Structure formats: C-alpha cells, structure tokens
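Q: quick one, fold the following:
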Amino acid sequence: MSRQPILRGGLLAALLAVWFCLGRPVNACTIGEVAAIELPFNTVELSKENRRAIAEAVEEAKKWPDVQIQAIVMAGAYIGEHDLDVLQERRGENVQAYLRKLGIRSENIYIVPKTLADGFVVKRADGELAVRQIEVELHPICKGSCAWMCNDPRVTPRTKVINP
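A: From the prediction side, this is the model:
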C-alpha cells in the first residue's frame, strides 16, 4: 500500500479543518473593568481617589445584566519597598474588604500576590517613581458562556467582535 494517498488524505483533512475554523466569522469580545491603583511606598491604606477608582469600576460592572461579578486583585509590592509579603497580604485584604462593602461576594474575590520588579516602575517628570501596586480586574460570571453579552445593548465590551 502506498503512503502517498494517506499523506494526501491527512493533508486534505488538515486543510479542511483550517478552512472550517477560519472560514466562519468568530463572535467574541472581552467584557471587563479594571482599576489600577498607585499607593505611596510602604503603605497599605486606600486613599479616597483609590476607593473612587475601584467604586467606579464596580459601578460599571454592576450594569452587566443577570451575572455575578468576579474580582481578581493583583496585590503587589515593589522590590524597593519593605516587607513585601506583609504589604502584599495587607493590600489584598484591604481591597477585598472594600470590594465586599461594594457588594462583591467574598467567594468571587481572588487575591494574587505579586512582587513588582523595575519593569513595573514609571519615572515621573519630577523624578519620583510611580508603581501601580494594586490592580483590580472585574469579569462577569455567566452560566455557560458569556458570549451573549457581546451583542447585549446594555453591555459595553472592552474589545470589538472578532470577525475575520
């Protein structure tokens, strides 16, 4: 038996699979809100401005219909700060407590500690260093897929529908 027909059949199957995947429009979008927070070095308390940024993101997320909200909190500490583990833990706890006050369920809040290296630092015009030690990402929790939200007029996707 010749291997040539088998190879051609396999190649044809691969080409058909690629055509099938690429030949159809793909409907997808990204739904989410983000609040990035900069704290003074070696502090854990959220300022009024920090709280406002988080509250605005949660307020936008609460507009999503018929879903719960998941919060992923990156609780970071810059390598130039003291007691990185303690800062990460206390920053995460403070943000989690505030998110609970805003109505996010505890079981839907995930804290991710992160050590921030120099790549996360921005130097301001005055020479001071700026680091966003906390990032709060909010995402919908849907039954099954959240794809239906892409076309819902009450939802503003953060990315456009993918339609090659």
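Q: from here on, contacts and neighbour counts on C-alpha atoms
A: OK.
Q: can you list the residue ranges for helices in the chain?
A: Listed in chain order, the helices found in the chain under DSSP state H are 3-23, 48-61, 84-101.
Q: centre of the chain to the longest strand seen in the chain, how far?
A: For the chain, the longest strand by residue count, based on DSSP state E, is strand 68-78. Using C-alpha atoms, centre = their mean, to the nearest Å, the distance from the centre of strand 68-78 to the centre of the chain it belongs to is 8 Å.
Q: relative to Ile79, how far out is Asp118?
A: Going from Asp118 to Ile79 by C-alpha to C-alpha, to the nearest Å gives 8 Å.
Q: again with Gly127
A: Distance from Gly127 to Ile79, counting by C-alpha to C-alpha: 18 Å.
Q: looking at these two, which has the bigger crowd around it?
A: Between Gly127 and Ile79, counted using other C-alpha atoms under 10 Å, Ile79 has the larger neighbour count: 12 against 8.
Q: how many residues are close by Pro5?
A: The tally of other residues near Pro5 (other C-alpha under 10 Å) stands at 10.
Q: now do the contacts for it.
A: Counting by C-alpha atoms under 8 Å, 6 or more residues apart in numbering, Pro5 makes contact with nothing.
Q: second chain to compare with the first, below:
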Amino acid sequence: MKTKLLALLVLTATTVTPWFSTAAYACTIGEGMETHVPFGATDISNADRLVIANMYIEAKKWPDVQIRAEVIAGAYKGEQGVERLKKLRGENVKAYLLMLGIKNENILTDKRTFTDAMTERAPDGSLTVEQVSVELTPLCEGRCGRLCNDPRVTPNSKLIQ
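A: Predicted coordinates for the structure are as follows:
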C-alpha cells in the first residue's frame, strides 16, 4: 500500500510540477470612473464628461484593439421614478460614449437599483451614492496579453507570476 501511494505521489509531482513552475504572465488594463448624480437628475456633469473623455484618450493609445465600455446606470431606491432614472442615465452615458467614437455593439449597460447597504453616509449624514460607473477595457483579437509589455500601454496591475 505504501509503495503504491509513494508511486502515485511521485507520478503526481512530476506531472503537476511543470504547471506550477511555468510563469504565468498577466496584467489588467482599463480605465474607470464612478460618479454621483444628483437625485432626480438623468445626466452626468461636464466634469464627469471630461473624466470620461480623458479615459477615452488613454484607451485610444492601446494598439490594435477596439474599446469596450461597461456602464452601470443606477438609481437609489429612494429616488422618484427609479426605473426611468436608470434607463435615462444609461441612455445618456451611452450617447456620450458613441459621440466619443466607441462602437454601439461594444457598449454594455447594466441597470442597478442601489439599496442602503450599497451606499455611504457623509459625516453630515447626507447620502452618498455613485449611481453611474464607466469602465473602458480593450477588446483584442485573440488574447490581450501582448499589451502587458507594450510601452504604449499603462496596465492597472503588473506581472503575475
């Protein structure tokens, strides 16, 4: 019994060890932002538009990729007309991303209702909810790993070994 167990351990070690000794290289690449929209409002501020435009400018530096935009369009449960607000916020952000040059088919929108557990309170007791989020990521033919070592790209995280 001990001989069979030892043989099994040796076989497993020689089979599995190459998987663990080979370095895996990865990084994350993307641009993102979150913002608060005044309760009842359906559009982001000009300052937020500038942040998104700067994100897009950085994303345009990614070589030989398309840009994907993931949008979270949300509303706090206490806002009047939650479903309408989520819909209009999502449509307004999408329209802006289209204007910047992101393809319609590369824009994904997720509508969410935020509860008290998903919010924060400022020291004065006021509610802080970031109802809109935008994340830009590369869409690559094949794999995006080649971007990790490209000097034109600034990854959000570095090499994983």
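Q: superposing both, give me the TM-score.
A: For this chain pair, the superposition-based TM-score is 0.90 by TM-score structural alignment, normalised by the length of structure 2; 161 aligned residues with a C-alpha RMSD of 1.9 Å.
Q: what's Asn92 of structure 2 aligned with over in structure 1?
A: Aligned by TM-score structural alignment, Asn92 of structure 2 pairs with Asn94 of structure 1.
Q: also Val129 of structure 2?
A: Alignment note: Val129 of structure 2 maps to Val131 in structure 1; criterion TM-score structural alignment.
Q: that match: what's it in contact with?
A: 38-39, 78, 120-122.
Q: picking up where we left off before, give the aligned range of the longest strand of structure 1 in structure 2.
A: So strand 68-78 of structure 1 sits over residues 66-76 in structure 2, by TM-score structural alignment.
Q: to what extent does that stretch diverge from structure 1 after superposition?
A: By mean C-alpha distance after the TM-score superposition for structure 1, the fitted stretch 66-76 of structure 2 averages 0.7 Å away from its aligned residues in structure 1.
Q: hmm, who's touching that stretch?
A: Contacting residues not belonging to stretch 66-76 of structure 2 are listed as 59-60, 82-83, 85-87, 89-90, 93-94, 97, 102-103, 106-115, 129, 131-140 [C-alpha under 8 Å, 6+ apart].
Q: distance check, the equivalent of Pro138 of structure 2 over in structure 1 against Gln133 of structure 1.
A: When structure 1 is aligned by TM-score structural alignment, Pro138 of structure 2 is paired with Pro140. Taking C-alpha to C-alpha as the criterion, Pro140 of structure 1 is separated from Gln133 of structure 1 by 23 Å.
Q: got it, and Ser47 of structure 1?
A: According to C-alpha to C-alpha, Ser47 of structure 1 stands 13 Å off from Gln133 of structure 1.
Q: who has more neighbours out of those two?
A: The neighbour comparison of Ser47 of structure 1 against Gln133 (other C-alpha under 10 Å) goes to Gln133, with 26 against 13.
Q: ok, that one touching Phe41?
A: No: using C-alpha atoms under 8 Å as the test, Gln133 of structure 1 is too far from Phe41 to be in contact (9.1 Å).
Q: find the centremost residue of structure 2, please.
A: Nearest to the mean C-alpha position of structure 2, by C-alpha atoms, centre = their mean, lies Glu135 at 4.2 Å.
Q: quick one: contacts for that residue?
A: Listed by C-alpha under 8 Å, 6+ apart, the contact partners of Glu135 of structure 2 are 30-33, 69-71.
Q: okay, those residues in JSON lines with neighbour count and distance to Leu147 of structure 2 next?
A: What follows is the contacts of Glu135 of structure 2, written out as JSON lines (neighbours: other C-alpha atoms under 10 Å; distance: C-alpha to C-alpha, whole Å):
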{"residue": "Gly30", "neighbour count": "20", "distance to Leu147 of structure 2": "11"}
{"residue": "Glu31", "neighbour count": "20", "distance to Leu147 of structure 2": "14"}
{"residue": "Gly32", "neighbour count": "16", "distance to Leu147 of structure 2": "18"}
{"residue": "Met33", "neighbour count": "15", "distance to Leu147 of structure 2": "21"}
{"residue": "Ala69", "neighbour count": "26", "distance to Leu147 of structure 2": "18"}
{"residue": "Glu70", "neighbour count": "18", "distance to Leu147 of structure 2": "20"}
{"residue": "Val71", "neighbour count": "25", "distance to Leu147 of structure 2": "23"}
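Q: tabulate the residues you listed (TSV), appending distance to Leu8 of structure 2.
A: As requested, the contacts of Glu135 of structure 2 are exported to TSV (distance: C-alpha to C-alpha, whole Å):
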residue	distance to Leu8 of structure 2
Gly30	44
Glu31	48
Gly32	48
Met33	51
Ala69	49
Glu70	47
Val71	50
